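Colleague: Sequence and predicted structure are below.
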Amino acid sequence: MTPTHLPGHVAIPELDHFNGAPAADLRPALLDCLRSDRWAHRITAHRPYPDLDSLLAASDEAAYDLTPAELADALAGETLPRLPEDTYEAAHTALNAAYAAYEAKFGHVFVISLDGTPATQMVNRVLEAIRSRLAHDPEEERAVTAEELRQLAKVRLSRTLRGAGL
């Protein structure tokens, strides 16, 4: 396959691989980005992408179109945010209590994109977000959660592609 070049865009070999690989080969890595069969199918079905920004825009669009049931399935595959190893025990206790309250109210795991958050601020950011989001009604929180999943999918997709995991 010839490299993807457009004026003003830098071609990256990983994107050429992504554009040319069989969809079945990409599926496991895509499902690690967002656990949605429909999202993964749409991402592969709309290839080729001329650049990473186009791929990430397609990721966003595909995630916007997920039904509530598909979002619930995607959430079922999520895990709690990872925190730095040296996080104090008291912080873990506070986070565990906050996670439990969140899950009791909304029925799914708390998701948040921590991309760009310094390690020293992660605990505070997560606790602040949980406390703020616990005030939401279920419909409002569903919209926030969907946005966080979209952000997580783009970050994971970008990292996976740049790390040649696709």
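Modeller: On my side now, so go ahead. Treat the numbers as computed from the prediction; the structure is a model and nothing was measured.
Colleague: CA atoms for contacts and neighbours, from now on please.
Modeller: Noted.
Colleague: What segments of the protein are strands?
Modeller: Counting by DSSP state E, the chain has no strands at all.
Colleague: all helices of it, in order?
Modeller: 13-20, 23-33, 37-45, 52-64, 68-76, 89-106, 122-133, 138-162 (DSSP state H).
Colleague: out of those helices, nearest to residue 115?
Modeller: helix 138-162 (7.3 Å; Cα to Cα).
Colleague: Show me what the closest one is packed against.
Modeller: In terms of contacts (3 or more Cα pairs under 8 Å, 6 or more residues apart in numbering; DSSP states H and E), helix 138-162 is packed against helix 13-20, helix 23-33, helix 52-64.
Colleague: So which of those helices is nearest residue 161?
Modeller: Of the helices and strands packed on helix 138-162, the one closest to residue 161 (Cα to Cα) turns out to be helix 13-20, at 6.1 Å.
Colleague: Let me see the contact set for residue 134.
Modeller: Contacts for residue 134 were tallied using Cα atoms under 8 Å, 6 or more residues apart in numbering; they are 102, 105.
Colleague: quick one: it from residue 104, how far?
Modeller: 10 Å (Cα to Cα, to the nearest Å).
Colleague: one more structure, for comparison:
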Amino acid sequence: MNLNEFNQISAQQAQQLLMHCVQIPRWTDEISSDRPFISLDDLLNYAKKQASTWTWDEILTALNNHPRIGEKKAQASLTEQEREFSNREQSAIKRSSEIDDALLKGNLAYEKKFGFLFLIRALGLDHTEILQALNYRLLNDAETEQRIVKQQLSEIALLRLTQAVNGQ
């Protein structure tokens, strides 16, 4: 879909498209309501500005609808569009039982420590880089990690929005 099409679809269609980017209803409503946008940069800047206002409760709700990094079976609950985004973002992760085990152990340790799933903008990262980031972030305190998760979720949402509106 291009920007002109995005500007012209119904509010409900726009909200549905935006929910595939991140499941934060206030964000989808605000962006949908503020259309039309003059350029893709205008749309992305507005979306980024709105993402900066996300509350931790909104982020937790979105995380609860997000698959674990490297976990394929969690993708069964995603929409087709969300599966496509997730597959594209995690395409550099090699699949092996050793890597899957390391990611699962890291994810479980992270969830036990912080109470929410590990989130990283995985596009372009391989399994080594993701595991390194996971282990490093396990050293963070909860407040630092919440800031990082908010930033990572925002980057993922903007990446997906770019892909959805650019038709990539």
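Modeller: Looks like it arrived, so ask away. Everything numeric here is computed off the predicted structure, so don't read it as measured data.
Colleague: Tally up the residues packed near residue 142 of structure 1, please.
Modeller: 16 (other Cα atoms under 10 Å).
Colleague: possible to save the helices and strands packed on helix 138-162 of structure 1 as CSV with distance to residue 92 of structure 1 and mean neighbour count?
Modeller: What follows is these, written out as CSV (distance: least, Cα to Cα, whole Å; neighbours: other Cα atoms under 10 Å):
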stretch, distance to residue 92 of structure 1, mean neighbour count
helix 13-20, 38, 18
helix 23-33, 25, 17
helix 52-64, 31, 18
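Colleague: could you dump the ones you listed to CSV with distance to residue 39 of structure 1?
Modeller: Shown next, in CSV, are these (distance: least, Cα to Cα, whole Å):
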stretch, distance to residue 39 of structure 1
helix 13-20, 15
helix 23-33, 9
helix 52-64, 5
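Colleague: out of those, nearest to residue 77 of structure 1?
Modeller: Smallest distance to residue 77 of structure 1 across these (Cα to Cα): 8.9 Å, for helix 23-33.
Colleague: Go through the helices and strands packed on helix 138-162 of structure 1 and name the closest to residue 127 of structure 1.
Modeller: Taking Cα to Cα as the criterion, residue 127 of structure 1 comes closest to helix 23-33 out of these, the separation being 23.8 Å.
Colleague: what's the burial count for residue 28 of structure 2?
Modeller: Applying other Cα under 10 Å, I find that residue 28 of structure 2 has 23 neighbouring residues.
Colleague: wait, what's in contact with it?
Modeller: So residue 28 of structure 2 contacts 14-16, 18-19 (Cα under 8 Å, 6+ apart).
Colleague: mind running it again at 10 Å?
Modeller: Shown in contact with residue 28 of structure 2 (Cα atoms under 10 Å, 6 or more residues apart in numbering): 11-12, 14-22, 47, 50.
Colleague: Also residue 64 of structure 1?
Modeller: Here residue 64 of structure 1 is in contact with 39, 58, 71, 146-147, 149-150 (criterion: Cα under 10 Å, 6+ apart).
Colleague: Structure 2: which residue goes with residue 135 of structure 1?
Modeller: Mapped onto structure 2 by TM-score structural alignment, residue 135 of structure 1 lines up with residue 139.
Colleague: I'd assumed residue 132 was in contact with its match.
Modeller: No. Residue 139 of structure 2 is beyond contact range of residue 132, at 11.5 Å (criterion: Cα atoms under 10 Å).
Colleague: follow-up on the earlier one: list only those of the contacts of residue 64 of structure 1 flagged as buried.
Modeller: In these, burial by neighbour count holds for 39, 58, 71, 146-147, 149-150, counting by 16 or more other Cα atoms under 10 Å.
Colleague: And the residues you listed, which is closest to residue 92 of structure 1?
Modeller: Distance to residue 92 of structure 1 across these (Cα to Cα) is lowest for residue 149, with 22.9 Å.
Colleague: so what's that closest one closest to, chain neighbours aside?
Modeller: residue 111 (7.0 Å; Cα to Cα, 6 or more residues apart in numbering).
Colleague: And that neighbour, how close does it get to residue 76 of structure 1?
Modeller: 11 Å.
Colleague: And those two? Which one has more around it.
Modeller: Neighbour totals were compared for residue 111 of structure 1 and residue 76, and residue 111 leads with 22 against 13 (other Cα under 10 Å).
Colleague: Quick check: the aligned residue for that one in structure 2?
Modeller: In structure 2, the residue paired with residue 111 of structure 1 is residue 119, using TM-score structural alignment.
Colleague: cool, residue 60 of structure 1 as well?
Modeller: Match for residue 60 of structure 1 (TM-score structural alignment): residue 48.
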